[in-house]
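[1] Could you work out the structure for the sequence below:
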Amino acid sequence: MASDIQHESRVVSVGFFLQLAQSVNDGLLKSCFDNLMKVQSDSVQLQLYLSLTPTVANAPEVAYFTERFLRNEKNIRVVHVKDEGYDIGAFLKQLHRFRHELQVHQYILKVHSKSDPIWLERAVESLCGSEHQVKSILKAFETQSTLDIVSPMGSTFSATTSKDAVFPHLKRKYFNKVDLATAFDDKTMHTMERLCAQLGLEACPYFEKYLASITAGTMFWARNSRLYTEHLPRLFESIRNELSQDYSNNNRIEHALERLIPTLSRLNGRMIGDIQPAPKPVALYFPQYHSFSENDRFWGEGFTEWTLLNKTTFFGVHKPLDFESGGLGYYNLLDKKVRARQASIARSHGVYGFCYYHYWFSGEGAPHDHKVMYQVLETMLEDQEPNLPFMLAWANEPWTKTWTGMIKSKHALLIDQKYGEEDEWREHFVYLLRFFQHPNYIRNNGKPVFAIYRTGHLKEKLRPMITLWKRMAVDSGLPGLHIVDSINHFYTSMIDKGFDVSGVVDASYHFMLDEPASMRNLPSMSGFDKIQYWGSTVRFDRRPRSGDYNFPILRTPQEFGSAYSAMIARLSTMPGREIDVGFNFICAWNEWNEQAVLEPDEWWGFQRLQEILKVVNNVPVRAVF
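    Model prediction:
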């Protein structure tokens, strides 16, 4: 249904309709709310419409939403509702109560406190998972005049939709053994037809059951129209006594209502789209660039990565933009102001967070406390810089004189990697726990995400070690761990032999240096059809480190940006893909001696970072119907 409301200015007004009922998943809903608040400006205005059942009316989490609005002098409208009619009943009551002031909004966002955390995460990540995602959706509405609804990827379907196009969690929960057509039973269709007649010809010109559709979960963005300001409020007056007092899987009027809204868009020849979970670029971060005892011993006192880069005279090797020009220069990572500027640069260019390499050794040459190159990570915990989401990736390979992780001779070995036994595994987890418990630590469904660079190198130690860690995580008050392995050349070239990691490794991330960006899932030890976080490589050139690398992979910022954009566009065509949060891993933030660098350099400045920002601000909306 086309927007039939006239607006006098170019200011975009959004009505955020939030229904809080049996539970308040405050982490996800707060993040959605925060991202909407970040988008506010002179050209985007936000108004909150909040419905509360008696169960949550006095919950402390509710104050987070109300106080933020009052503190920012924004309008908020609260309505108290009975615990009936599910979220759709509360939504109709909101529309009815405030119908006389809704015409100011061009767009509506409807979200509610879904009790299923995986389903809620898909909705929040897709609809408001980042400020850039919100901008992408608003831009899609502004540029596609027939777009009526934007839903979470894989949540909108009809009786004839392929199961492969449905969000996998939804498919497993409701349609594992039955067809999608069971969501459109005769009783629900008859109720929809009755409601269509009650709405009148302007809203529902005819009813055709083969166009019946559903946005499962009833969380979506919509273009505002008289459907929301007049027709649905009037319908609420006539059906309010039919709203259910308890929950049922099907056949209630609420089920007809949640199917009715997207169906009306189709009946009026309007477009329904969906959008993937917000892309969250996580840049791999090398925590060196300061002197420490092991490097002093191996390479000479005061050695850092800059020692190698400063010696390099190869053509095409880029060096850092100086601090005075807005870059970072030849920094010391123990300097707080350097790390603060890293966070500022990353955040302002759409980089979601950093994945710090973590070094823990057991074997010949390892320190007694196992920690190597740890100062930057521990200092970050102390001074909170970079103040950015972060996670750790265990770079679990031996250190050698060739920086390759390959022991070709005893003479080449610097620190071995043998992994120890259970006592050491416990000690290692206790050390990691301080990071896992940090509020900025990256999580998936509440579980800290921990990456392992070479799972194959752990061999028979992997399963008992990770099983112990997951148990210790739960004992420490965490919901578990989300363990991610790396699909890299060690695995694809069979240097590290594959083996069964089921129940231990939960996902994989792509670390393929010879490909500019992922375009498909890859064979992995955790399974081809399991969660895979795709990735992109800025460029790769080891000449500063090795001196004789014959085939540097050189890419301009535009070539990198084009590949990264194509990857995100490809992900938008895969509604049935196994994914919860849209992490993608970028190699790298600051690998200067491999030239895999997002940080600004003397040659290209900030152009690589600008390419990322361009992509995350323009996430495609896929046409579903």
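
[2] switch to C-alpha atoms for all contacts and neighbour counts from now on
    OK.

[3] My guess is residue 11 contacts residue 138. True?
    No - with contact defined as Cα atoms under 8 Å, residue 11 and residue 138 do not form a contacting pair (11.9 Å).

[4] For those two, work out which one has more neighbours and name it.
    A direct count of neighbours by other Cα atoms under 10 Å for residue 11 and residue 138 places residue 138 higher, at 20 against 15.

[5] Now the one helix or strand that one maps to: buried residues?
    Taking DSSP states H and E as the definition, one finds residue 138 inside helix 131-143. Judged by neighbour count using 16 or more other Cα atoms under 10 Å, the buried positions of helix 131-143 are 131, 132, 133, 134, 135, 136, 137, 138, 139, 140, 141.

[6] which residue packs closest to the second one, ignoring adjacent ones?
    Setting aside the residues directly before and after it, residue 132 is nearest to residue 617 in space (Cα to Cα, 6 or more residues apart in numbering), at 4.8 Å.

[7] Also this sequence, please, to line up against the first:
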Amino acid sequence: MRISRDGLGRRIEYVSSRARNAGANLILHGNIFGEVARHPADFSNFVARQGGRQNSGFPDAWRIDPQIPFGAPARVGVVIHCFYPELLGELYDHLANIPVEFDVVVTNASGEAIPAPEGLANMKNFACFEVDNHGRDIFPLVQLVNAEVLNPYELILKVHTKRSAWREEHTDFNESGDAWKDQFLSDLLGTPERVADILDAFAADHALGLITATGNVVGKKYWGGDQRIVEQLMRRIEMAIEPDALRFAAGSMYWVRGFVLQGLRAFNLVADDFDEEAGQVDGTTAHAIERIIGIVAEEAGLVLAEAGELPAMRKRLGGEGGGQRFAMSAPRTERATIIPFYLPQFHPSEQNDQWWGTGFTEWSNVTGAVPAYRGHYQPKIPTELGFYDLRIDEVRQRQTDLAREHAIAGFMYYYYWFAGQRLLNLPIEKLHASDVDMPYCLMWANENWTRRWDGHEADILIGQDYDTVPAEDFIDDVMDFLADERYIRVDGKPLLAVYRPGQMDNFPEVVVTWRERARAAGVGEIMVLAVAVARDFDSIVGDAFELGLDGTLEFPPHNLPWVAGPASRVGMDHRWRGNFMSYQATAEASIQNARQLERGHYPGAMVAFDNTARRQWKPDVWYGSNPYTFHRWVKELVDAVSDRSQAERIVFINAWNEWAESAILEPTTRYGRSFLLAIRSVVMS
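    Model prediction:
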């Protein structure tokens, strides 16, 4: 067989690439083959099973189980794992001390039939799931998380039929397993007054994440054989750990913010991740997850506490009776108005057919991405909403329902207007003409469209032209939207944002004209915000208020530091030529900025940023996005605007559906609803 010169060159490059990879593996891992799994939960095993149809992490039979979902779930959920059924009655008896409505979900590994508790006036719903004795009480809990059984709950009490006979063989512990169990029941459920104190504490302190029995928040002394497993598991959510900072709730019984457990969906845990049962007291995936729950709670900006701290908390916070806010009938007020950005490029258009090929939509980019480093989540795949088409009103209704369920006030649509020509206008026009109750507002995305998807001056497909049709006329084009009853208003003023105001030399005069025409059209006063972008993205120059604006809004990652991420540790593909940044560092910078923002300037967080789907080997990627860090970011921004009037407590999110940039609140195969649940947790806490 003859080999051409080009073919020989390709083979040489292939062999050279394998040799380089082998050398790097030898240096990093001590062998030429790369990471070798030493434990079922190792990251290499996780990476190996990516691609294709994924294991859901719970029994498929649960999908059609008539027990779930509950028709009217409570705000408080009780999760009980039963291995010793003879101890279940004692647990049930203590549940009578919960003073608000609650649901009970039992995972049963006992092999015996488990009855529902009787005589509990506040129990509203009950379900029992048969599970294997695998992963102790932790994998059954994870299965409930993966199946979204726990999604409705703001607070969760997690308990199990505990014996812990092994404690009697360890001199480090002063009490037997039975005494330990009794302490948990006493501290967490001992009396109605005790439970009321716990609920009051959660109601009064937005930062309280978990309460366990006195003496059971422990630290680095209790790593045991679990540190390496924890490190491997945390790589799944792109987080490193600080071993000396470990704090977690020993014993795995506690009251906890629902999101702390709901976010475990992001770990994509399955049965194969958990060790075979052999009586282990340490060094298993179950023990590692026990520690991870403490780590991620703190990463989410929440604190761990013990029951013994309740008197001091009551003295510091007050809030007696506040726990009644967890009753099903208690009225609620959102802590802030959350507005994500909304991309309308999920339908065919004449222009995209011409520029990119017939039938092109944003999904064409999204599905073509491939991973650029080990564990890289590409392509992004939707779950609940599917690969939708925004020509269909039903899609907008489902998006509206999903947003409302997670305390999102409405969407800020990107609006594309080029010298009098609308692009990607079909979704907003169909919304305007429909009865879908989706609150919305507009951002004039006045940037050039380019083949590089960067808004710059090269490879322009269609550009902004303020000479042919003046920017003043833009307001006439959107006036009908501003007058819509569903349009988002702040103190009665329709909210309108401009992405690149500096492109217009006379932008202050443009805004004056907009205001005059809005008043003349009967819309009244309008609220105009400039997006806080960098100077090379045509930001405003000078003080927003002096320029006649009502303020600015943040649009991360614009105007935030680009701090390098750990590119050398992620196994980057040799074709990579992009930028690799730290999500954690960007979040920290945004949080610091938000604490200094003056009124009229509105903070923003981003779910993620990774435009691999548009630029494959030359993307900008922020490594480290995960639901817990995102929760902390949003929480800090909400805290930063908490001293403003209710109407001005606005936080923007990048984004609802920027699928090709990975800024996605909509449910995905890897994260489920966990980013949405983070928002709900912050806003409704």
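
[8] which residues of the stretch 451-600 of structure 1 fall in strands?
    Secondary structure of the stretch 451-600 of structure 1, counting by DSSP state E, counting those that start in this stretch: strands at 482-487, 507-510, 531-533, 535-537, 583-587, 590-591, 596-597.

[9] State the span of structure 2 onto which the second one is aligned.
    What that stands for is strand 507-510 of structure 1. Matched against structure 2 by TM-score structural alignment, strand 507-510 of structure 1 falls on residues 551-554.

[10] so how far does the matching stretch sit from its counterpart in structure 1?
    Between stretch 551-554 of structure 2 and its aligned partner residues in structure 1, the average distance after superposition works out to 1.0 Å, using mean Cα distance after the TM-score superposition for structure 1.

[11] Work out the gap between that stretch and the centre of the chain.
    23 Å (Cα atoms, centre = their mean, to the nearest Å).

[12] all helices of the stretch 301-450 of structure 2, in order?
    For the stretch 301-450 of structure 2, helices defined by DSSP state H, counting those that start in this stretch occupy the ranges 310-317, 350-356, 362-366, 393-405, 426-433.

[13] Give me whichever of those is most buried.
    Highest mean neighbour count among the helices of the stretch 301-450 of structure 2 (mean count of other Cα atoms under 10 Å): helix 362-366, with a mean of 19.

[14] ok, and what's touching that helix?
    Judged by Cα atoms under 8 Å, 6 or more residues apart in numbering, the contacts made with helix 362-366 of structure 2 from elsewhere in the structure are 345, 346, 347, 379, 380, 387, 613, 614, 659, 660.

[15] As CSV, the residues you listed with distance to residue 512 of structure 2 and neighbour count would be great.
    Formatted as CSV, the entries for these read as follows, by distance: Cα to Cα, whole Å; neighbours: other Cα atoms under 10 Å:
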residue, distance to residue 512 of structure 2, neighbour count
345, 31, 22
346, 34, 20
347, 35, 19
379, 45, 19
380, 43, 22
387, 42, 13
613, 40, 25
614, 38, 21
659, 36, 27
660, 36, 24
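
[16] end to end, how far does stretch 345-362 of structure 1 reach?
    The first and last residues of stretch 345-362 of structure 1 sit 36 Å apart, counting by Cα to Cα, to the nearest Å.

[17] Give me the contacts around that stretch.
    Judged by Cα under 8 Å, 6+ apart, the contacts made with stretch 345-362 of structure 1 from elsewhere in the structure are 132, 280-287, 367, 370-374, 377, 388-396, 415-420, 428, 589, 609-610, 612-613, 616.

[18] One more pass at 6 Å, please.
    280-286, 370-372, 388-395, 417-420, 609, 613 (Cα atoms under 6 Å, 6 or more residues apart in numbering).

[19] now stretch 555-562 of structure 1
    Outside stretch 555-562 of structure 1, the residues that reach it (Cα under 6 Å, 6+ apart) are 538, 539, 607, 608, 611.

[20] Buried residues, it. List them.
    Buried residues in stretch 555-562 of structure 1, counted by 16+ other Cα under 10 Å: 557, 559, 560, 561, 562.

[21] still on that earlier bit, adding distance to residue 130 of structure 2 as columns, could you present the helices of the stretch 301-450 of structure 2 in a markdown table?
    Converted to a markdown table, the helices of the stretch 301-450 of structure 2 look like this (distance: least, Cα to Cα, whole Å):
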| stretch | distance to residue 130 of structure 2 |
| --- | --- |
| helix 310-317 | 36 |
| helix 350-356 | 51 |
| helix 362-366 | 39 |
| helix 393-405 | 29 |
| helix 426-433 | 45 |
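
[22] tell me which of the contacts of stretch 555-562 of structure 1 is nearest to residue 190 of structure 1?
    Minimum separation from residue 190 of structure 1 among the contacts of stretch 555-562 of structure 1 (Cα to Cα) is found for residue 611, which lies at 50.5 Å.

[23] Give the aligned equivalent of the closest one in structure 2.
    Per TM-score structural alignment, residue 611 of structure 1 is aligned with residue 678.

[24] Doesn't its match lie inside a strand?
    No - going by DSSP: H, G, I helix; E, B strand; the rest coil, the assignment for residue 678 of structure 2 is helix, not a strand.

[25] list the contacts for it?
    The contact partners of residue 678 of structure 2, by Cα under 6 Å, 6+ apart, come to residue 631.
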